[in-house]
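>>> The sequence isn't on hand, but the structure is:
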């Protein structure tokens, strides 16, 4: 039986603390991962984010299989916190009118539709910026909004595969492996958020908004990092090295007698501490095979074998204690279950529970950004499909109940029963 994480109520936010992005209105046309990750960060720090979904099914992640609570999936709940939810059937003219009216009042629009969809609906940047020149309009796509590949759709693993990023993951004698979590999606969401914040800073100085763009492929290519740069410098295609960057013999996973550890001695100083203060094997540093970084790499198979035998002879806690005392970077190789039950998670208040209208409460993973003066806002659970549609129409656009009912009858919100 798996251990269950004990979730406490979230510690209250200081009542007098301002929010970093308070007063900004974001119209969110995104779905799946990268776009919602971007807009959730904006919402977490005070922007009013209105998430617009298609009627009936909404965001694809509502139906993802990982886990379900209160009628919503883990994926949707983890990516859409602090947003208001609205449904619009953009095929209907009246729904497009509503979308344009909201955009006219917005500071930011974020979209990750397939190429030309926003143009088809008259919601593209050249069109909507005519009436809102201060608008910051962020497009997230697979291969960019311009050029010969703009038509291509794609997802995180496709970007990992085509960029060369996937070729770096795995062991030399095995196939390329995608990362377990969709890291390109998340990195794209972070980059999109950065682009928006940069555009906000530019708007303060220059007085107008702009179109910003982030593509999964571009992000994945950039994430090849050192390996991509090395290829450009020496023309040698990098290979997979498993858990050890550059196949270093003193960096990677080593098995203690009761479980795996990750040790990261990536320079001479740390290697010296490992050999002398932790392992008690100063002789390894005088051995010509291991005396220098280059020698250690040349004889990496022999050195890794020696280290593996030593570490296998004692328990994880013994090695962790010694390495911490010596200042040698080390960590347990944990499962997700072990990680979420770890003392670091509790000490840093990384998880809590928050109210939910149909599940009473749901787990919440705190934003990974800490700001002293303008902390994240009090978290609200991701919205139910169409939960705030009528409230937004009343409060943001000033529509009467009669006008809202007319929109409903015209099909602007899809089938009537899908709207809360």
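Good, I have the coordinates. Keep in mind that this is a model prediction, so the values were computed, not measured.
>>> alpha carbons only for contacts and neighbour counts from here, please
Noted.
>>> Give me the helices and strands touching the helix or strand where residue 200 lies, please.
Secondary structure assignment for residue 200, by DSSP states H and E: helix 183-206. Identification of packing neighbours for helix 183-206 by 3 or more Cα pairs under 8 Å, 6 or more residues apart in numbering; DSSP states H and E yields helix 34-44, strand 136-141, helix 156-163, strand 211-215, helix 216-222.
>>> Put this next to the first one:
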């Protein structure tokens, strides 16, 4: 038994954040997703919930995971939404609007490595839970703030939700069918990418602290992260000086063929990302000669002749079922 217990206690390095303690003062998605990543990597995450109600997403259902009989709790259960971003966490219910709640957090603070919050800028200052106050109590504290529009600037006081930022910062403009209306992405991708960016920034701050002995304040914003993830589309507009051409459905503005094509009973997706793959695709379609056609020899030529090539491919793909093409 002693040898077994010792083996459990030994750090095998598979959880790189083991021994790191995180105070999670976030709600909904971007913040909880960030702290869940830290927990998955071994950190001890303590989620601060408001008494009685807790995180808004506890009520976002159905579906709900039913409470066990042993819990003694009644009601529909815990929402699937809440559970999706709050695993590997301990829970602490307190109100920092009450002096005793703030005192409890201040008492806990010397043991905390990372604090993540997603309140409007300056909201926590009136409770003495802002970075300036807490870093004076614990200079090694890494304090990450997640907001819609950042800690400074004209939009800083605004609340920000995923779908609003998708619309404002270009994502909905490029999402949807060609010629159709703008649509939001099926999952709250702006929240999720912000959570990823913030967790990455926290990792960098941990490395900086190991070198300097000091923590820092991380300012993460949904708007910033959404603009960053426009990536090559934003770069294309900046380089060309032209307005983005809008929505492409499953197609790609710079690669042809690269979209879904109709079959007898549905669709399947083709991606010919380079000349070699285009040649393989031509062979698979029974049209090997297309690879040598002067209209299609390079990707630039295929993009210029997009309508012609996609029409030729479509004529062939309609001849089989989706499953037949997948097995071809």
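Okay, I see it. In this text the structure is predicted, and so the values were computed from the model without any measurement.
>>> so can I have a markdown table of the helices and strands packed on helix 183-206 of structure 1 showing mean neighbour count and distance to residue 354 of structure 1?
Shown next, in a markdown table, are those (neighbours: other Cα atoms under 10 Å; distance: least, Cα to Cα, whole Å):
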| stretch | mean neighbour count | distance to residue 354 of structure 1 |
| --- | --- | --- |
| helix 34-44 | 27 | 14 |
| strand 136-141 | 26 | 30 |
| helix 156-163 | 20 | 29 |
| strand 211-215 | 21 | 32 |
| helix 216-222 | 22 | 32 |
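>>> between the ones you listed, which one is nearest to residue 260 of structure 1?
helix 156-163 (27.4 Å; Cα to Cα).
>>> tell me, that closest one lands on which residues of structure 2?
Aligned using TM-score structural alignment, helix 156-163 of structure 1 spans residues 162-169 in structure 2.
>>> For residue 347 of structure 1, what is the corresponding residue in structure 2?
Aligned by TM-score structural alignment, residue 347 of structure 1 pairs with nothing in structure 2.
>>> Show me where the stretch 51-200 of structure 1 has its helices.
Along the stretch 51-200 of structure 1, counting by DSSP state H, counting those that start in this stretch, helices occupy 74-79, 93-105, 117-120, 125-128, 156-163, 183-206.
>>> With distance to residue 321 of structure 1 added, can I get the ones you listed in TSV?
Shown next, in TSV, are the helices of the stretch 51-200 of structure 1 (distance: least, Cα to Cα, whole Å):
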stretch	distance to residue 321 of structure 1
helix 74-79	35
helix 93-105	56
helix 117-120	57
helix 125-128	57
helix 156-163	37
helix 183-206	32
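>>> I'd like to know which of those lies nearest to residue 256 of structure 1.
Taking Cα to Cα as the criterion, residue 256 of structure 1 comes closest to helix 183-206 out of the helices of the stretch 51-200 of structure 1, the separation being 29.2 Å.
>>> what's the mean distance for that closest one versus structure 2?
Its matched residues in structure 2 lie on average 0.5 Å from helix 183-206 of structure 1 after superposition (mean Cα distance after the TM-score superposition for structure 1).
>>> what's that helix in contact with?
33-39, 41-42, 108, 134, 136, 138, 140, 155-156, 159-160, 208-210, 212-216, 219-220 (Cα atoms under 8 Å, 6 or more residues apart in numbering).
>>> residues in structure 2 aligned with the helix holding residue 200 of structure 1?
The aligned range for helix 183-206 of structure 1 is 189-212, by TM-score structural alignment.
>>> Tell me the buried residues in the matching stretch?
189-199, 201-202, 205-206, 209 (16 or more other Cα atoms under 10 Å).
>>> possible to save the helices and strands packed on helix 183-206 of structure 1 as TSV with distance to residue 287 of structure 1?
Shown next, in TSV, are those (distance: least, Cα to Cα, whole Å):
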stretch	distance to residue 287 of structure 1
helix 34-44	50
strand 136-141	53
helix 156-163	41
strand 211-215	49
helix 216-222	39
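>>> among the ones you listed, which is nearest residue 408 of structure 1?
Among these, helix 34-44 sits nearest to residue 408 of structure 1 (Cα to Cα), with 26.3 Å.
>>> The closest one aligns to what range in structure 2?
By TM-score structural alignment, helix 34-44 of structure 1 lines up with residues 30-40 in structure 2.
>>> Superpose on structure 1 and give me the mean offset of that stretch.
With mean Cα distance after the TM-score superposition for structure 1, stretch 30-40 of structure 2 departs from structure 1 by a mean of 0.6 Å once superposed.
>>> Outside of that stretch itself, list whatever touches it.
By Cα under 8 Å, 6+ apart, the surrounding residues in contact with stretch 30-40 of structure 2 are 15, 17, 22, 24, 26, 45, 85-89, 116-118, 146, 191-196, 198-199.
>>> do stretch 278-287 of structure 1 as well
For stretch 278-287 of structure 1, contacts defined as Cα under 8 Å, 6+ apart pick out 272, 275-276, 290-292, 310, 319, 322-323, 326.
>>> Filter those down to the buried ones.
272, 275, 290, 310, 319, 322-323.
>>> Need the residues you listed in TSV (columns: secondary structure and distance to residue 144 of structure 1).
Below are those laid out as TSV (DSSP: H, G, I helix; E, B strand; the rest coil; distance: Cα to Cα, whole Å):
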residue	secondary structure	distance to residue 144 of structure 1
272	helix	47
275	helix	49
290	coil	48
310	helix	51
319	helix	48
322	helix	50
323	helix	46
